[in-house]
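Participant: What would the 3D arrangement of this be:
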Amino acid sequence: MAEQGDAGSLCPMVETTGVCQILYTLYKHGEMLTSKLQRKLPISPETFYKARNILEEHGLIEVVPTASGKIKPYRLTEKGRKIAEQIQFLSTLTRKTD
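Facilitator: Coordinates of the predicted model:
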């Protein structure tokens, strides 16, 4: 069970526009370049980068090392995958009650 401090830090992060969308998109599609990920989401570039930075700071996504080091694909960390699974689960619950 998560400690109260964990839940307290998670709630404001999830309220940030784009955070859940990025998590779910990476969960559904796997590793993606920043440009491709951004194109898949209906949010402004500013909102995208803010949400991406929050996810990185909380250890939910990470840059995938590449040989060139120039392109930066992102992927979920194990922690990010677990949260994305919970988002998907909550989404199914809300659809069942509509």
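
Participant: contacts, neighbours, all on C-alpha from now
Facilitator: Will do.

Participant: Could you work out the end-to-end span of stretch 34-52 for me?
Facilitator: End-to-end distance of stretch 34-52: 9 Å, with Cα to Cα, to the nearest Å as the criterion.

Participant: which of the residues in it are buried?
Facilitator: 34, 37-38, 47-49, 51-52 (16 or more other Cα atoms under 10 Å).

Participant: Adding secondary structure and distance to Gly18 as columns, could you present the residues you listed in JSON lines?
Facilitator: Below are these laid out as JSON lines (DSSP: H, G, I helix; E, B strand; the rest coil; distance: Cα to Cα, whole Å):
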{"residue": "Thr34", "secondary structure": "helix", "distance to Gly18": "13"}
{"residue": "Leu37", "secondary structure": "helix", "distance to Gly18": "11"}
{"residue": "Gln38", "secondary structure": "helix", "distance to Gly18": "10"}
{"residue": "Thr47", "secondary structure": "helix", "distance to Gly18": "7"}
{"residue": "Phe48", "secondary structure": "helix", "distance to Gly18": "6"}
{"residue": "Tyr49", "secondary structure": "helix", "distance to Gly18": "9"}
{"residue": "Ala51", "secondary structure": "helix", "distance to Gly18": "6"}
{"residue": "Arg52", "secondary structure": "helix", "distance to Gly18": "8"}
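
Participant: Here is the second sequence; please produce its structure so I can put it next to the first one:
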Amino acid sequence: MRSMGRESNAENVCPIVETTGVCHILHTLYKQGEMLTSKLQRKLPISPETFYKARNLLEENGLIEVAPTASGKIKPYRLTDKGRKVAEQIDLLSNLSDTKI
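Facilitator: Okay, here's the model as predicted:
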């Protein structure tokens, strides 16, 4: 039996993950670490508009954040602890889809 807390977390995360581009961003940051917006966007098979919508949604929901830098001029993004947990699940699911049955 699931606890109510787990169900409400799933209800909050599922609509976010269903947004186009979200899984791409999370999985790429999970596999490659923090990355500048321009580099991250170039790696993904989505339009710039879709990318920025997904990135903003992830940031607003605490799944990614701007990593502090010494200069403060460049702004790489990285996963938060919450984002890493979601990305780990996405990675597990992507590995399942690669498995031959």
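
Participant: Give me the TM-score for this pair.
Facilitator: The TM-score (TM-score structural alignment, normalised by the length of structure 1) is 0.91; 98 aligned residues with a Cα RMSD of 1.5 Å.

Participant: how about the buried residues of stretch 34-52 of structure 1 in a markdown table, adding distance to Phe89 of structure 1?
Facilitator: Below are those laid out as a markdown table (distance: Cα to Cα, whole Å):
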| residue | distance to Phe89 of structure 1 |
| --- | --- |
| Thr34 | 26 |
| Leu37 | 22 |
| Gln38 | 24 |
| Thr47 | 25 |
| Phe48 | 23 |
| Tyr49 | 26 |
| Ala51 | 21 |
| Arg52 | 22 |
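
Participant: for those, which one is nearest Leu90 of structure 1?
Facilitator: Ranked by distance to Leu90 of structure 1 (Cα to Cα), the buried residues of stretch 34-52 of structure 1 are led by Ala51 at 20.3 Å.

Participant: OK, contacts around Lys31 of structure 2?
Facilitator: Counting by Cα atoms under 8 Å, 6 or more residues apart in numbering, Lys31 of structure 2 touches no other residue.

Participant: Structure 1: which residue goes with that one?
Facilitator: Using TM-score structural alignment, the equivalent of Lys31 of structure 2 in structure 1 is Lys28.

Participant: just Leu40 of structure 2 next, same as before
Facilitator: Aligned counterpart of Leu40 of structure 2 in structure 1: Leu37 (TM-score structural alignment).
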